[in-house]
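> predicted structure and sequence below. I'll ask about it afterward.
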Amino acid sequence: MTIRTGTAGWVFEPWRGTFYPDGLVQKRELAYSSSRLGTIEINATFRANQKPASFAKWAAETRDGFVFAVKGPQLVTHIRRLKNCRPELANFLASGPLALGPKLGPFVWQLPPNLALDLGVLEDFLALLPRTPDEYLALAATADERLKTPPFLDATGVGPIRHAIEARHPSWDDPAARDLLAQHNTALVISDTVQQPARVLTADFAYCRLQGPARPDAAGYTPDDIADWASQIRDWDAAGHDVFALFVHEDKLHAPANAIALRQALGISLPGD
């Protein structure tokens, strides 16, 4: 199957001179990142809808075979809290993610830490999410006047639409929630934290936003941690699961190095090697 390691975002000043070579101009940072990483999570979409031209530009700057994950908007996750959010979801989908074409990967829905599990709300939200380009286009076509650009409704090159949900309230540690996610082939994000150490798969792919490691005394990922994750990912791969493993938030300075170390431990080579 396909294994991708990467980071959340690509613009981070402390990476200049550490991950990014000295003298690399900022407008080339995304291209450089794609030569070393398999995926990057676009986080700008959380705060506001982006423009089709921005998605198309990002796709053009990255190598063939690279894939973006796209973070869902706070209007859906934090303001609507997954309820009665069809218009906001339609506007987001119409704002341009399809312009990534074959480089469109999973959508990631990060929930607020105080959002407790409500199985009814979850079921309604999962039923609303599109799973195919045709379903995507049908929902995006209902975008309303709040969308600041014409709806982008060209799904050329786009494959199956995948979704992952990052639940951060402890009530989500519930077999009923996992069963419901599995019914809709939606990945429960694996966080690798002390509070959420579980490595449970609920979809045909794993989506890891690695923020640990999951032990109280950890100051960052060690070579042994990387080896452990490589072993876990090999098991998932052997079982037929695609894997997205991104290093995010905590210890952001070393996120690219961790992603590269994990990729290399898995024996995956990229043009930048």
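Arrived safely, thanks for sending.

> make it CA atoms for all contacts and neighbour counts henceforth
Will do.

> ranges for the helices of the stretch 1-150 of the chain?
For the stretch 1-150 of the chain, the helices defined by DSSP state H, counting those that start in this stretch cover 29-36, 44-47, 52-61, 74, 86-94, 119-128, 133-140.

> quick one: closest of those helices to Lys252.
Ranking these by proximity to Lys252 (CA to CA) places helix 29-36 first, at 14.5 Å.

> all helices of the stretch 151-273 of the chain, in order?
Here the stretch 151-273 of the chain has its helices, by DSSP H, counting those that start in this stretch, at 175-183, 223-238, 255-265.

> could I get the ones you listed in TSV, plus columns for distance to Thr193 and mean neighbour count?
Rendered in TSV, the data for those read as follows (distance: least, CA to CA, whole Å; neighbours: other CA atoms under 10 Å):
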stretch	distance to Thr193	mean neighbour count
helix 175-183	18	15
helix 223-238	13	15
helix 255-265	15	21
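
> before we go on, here's another structure to hold up against the first:
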Amino acid sequence: MTKAGPIRVGIGGWTYEPWRGTFYPEGLAKARELEYAASRLTAIEVNSTFYSRQSPATFAKWRKAAPDGFAYALKAGRACTQRRDLSQSGESVARFLEQGIVELEDRLGPILWQLPHTKKFEAEQIGAFLSLLPSAQDGVPLRHAIEPRHESFDDPAFFELARKAGVAVVFADSPRYPCFEEQTGAFTYARLQDTREDAATGYDDAALDAWADKARGWAADGREVFVFLIAGAKARNPAAAEALIPRLE
């Protein structure tokens, strides 16, 4: 029997004022928010890497703040993905990967390549873009996930390109964008984007139970699973993650 893969659950970023006094204890120094979040969750999707470069020292600091088994998923820089012709992203991709992400060492999780919602599927261009994503950086293995947000990507040709490249297609539960169920990589990357303000834990118990079942199904064949509570009622996302984690144990 195949042993189930690990399931990591987290949120997007760790700095958000409404989380102070709800997720973070009153009086906790802002400098300790990451350490606290990493002690309560098992992954974090880093958003700041989408907007600006970080230093190797910053990645090393993030590594030290997290316990063994924790993973940081990194949102790739917008210079890589927010362009008309993705096949011309080679230099930007290289700059992103060379900024010092390897300092995360074993805390380095997948890299998320999120496309604009206006980006339509063009097989030649997307295939060329996927070929720009290397399997390693400075000897450190890399894993890649792509999140298209246009319905034209619901195409067997796209899934086959991703599968050949070993890139996971993101499962995005969103009220705004299409959701792709196809599993194309060696791991699963899910972004749950529909938490509600009127539920203390973002999703009600039945929905959380259903998401736990879904995650266990993905992990059943031994694949590693990453589940992030993103967007929606953002103030509820840490509570949703903390409610989901024990359901997976």
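Arrived safely. Source: prediction; values computed, not measured.

> quick revisit: same list (the helices of the stretch 151-273 of the first structure) but as TSV, adding distance to Gln50 of the first structure.
Shown next, in TSV, are the helices of the stretch 151-273 of the first structure (distance: least, CA to CA, whole Å):
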stretch	distance to Gln50 of the first structure
helix 175-183	28
helix 223-238	32
helix 255-265	25
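
> those helices: which one's closest to Gly9 of the first structure?
Between Gly9 of the first structure and the helices of the stretch 151-273 of the first structure, the shortest separation by CA to CA is 10.3 Å, and it involves helix 255-265.

> which residues of the second structure does the closest one align to?
Mapped onto the second structure using TM-score structural alignment, helix 255-265 of the first structure spans residues 237-247.

> the matching stretch against the first structure, how far on average?
After superposition onto the first structure, stretch 237-247 of the second structure sits on average 0.9 Å from its aligned residues (mean CA distance after the TM-score superposition for the first structure).

> who's in contact with that stretch?
The contact list for stretch 237-247 of the second structure (CA atoms under 8 Å, 6 or more residues apart in numbering) reads 9-11, 19, 23, 40-41, 195, 200-203, 208-209, 211-212, 228-231.

> tell me which residue lies farthest from the centre of the second structure.
Gly27 (29.2 Å; CA atoms, centre = their mean).

> counterpart of that one over in the first structure?
Using TM-score structural alignment, Gly27 of the second structure sits opposite Gly23 in the first structure.

> same question for Ala165 of the second structure.
Taking TM-score structural alignment, Ala165 of the second structure has His184 as its aligned residue in the first structure.

> what about that match, how many neighbours?
By other CA atoms under 10 Å, 17 other residues sit near His184 of the first structure.

> with Glu13 of the first structure instead?
11.

> any idea how far it is from Ile79 of the first structure?
Distance of Glu13 of the first structure to Ile79 of the first structure, given as CA to CA, to the nearest Å: 30 Å.

> quick revisit: so the match of Ala165 of the second structure makes contact with Leu126?
Yes. Counting by CA atoms under 8 Å, Leu126 is a contact partner of His184 of the first structure at 6.7 Å.

> so what touches stretch 35-46 of the second structure?
8-14, 24, 65-67, 69-75, 226, 228, 241-242, 245.

> how far does that stretch stretch from start to finish?
Stretch 35-46 of the second structure stretches 14 Å from its first residue to its last (CA to CA).

> list the buried ones in it?
Neighbour-count burial for stretch 35-46 of the second structure flags Glu35, Tyr36, Ala37, Ala38, Leu41, Thr42, Ala43, Ile44, Glu45, Val46 (criterion: 16 or more other CA atoms under 10 Å).

> among those, which one sits closest to Glu181 of the second structure?
Distance to Glu181 of the second structure, by CA to CA, is smallest for Glu45 among the buried residues of stretch 35-46 of the second structure, at 20.4 Å.

> counterpart of the closest one in the first structure?
By TM-score structural alignment, Glu45 of the second structure lines up with Glu41.

> how about Phe187 of the second structure?
Using TM-score structural alignment, Phe187 of the second structure pairs with Phe205 in the first structure.

> just give the closest residue to Ser135 of the second structure, not the sequence neighbours.
Leu142 (5.1 Å; CA to CA, 6 or more residues apart in numbering).
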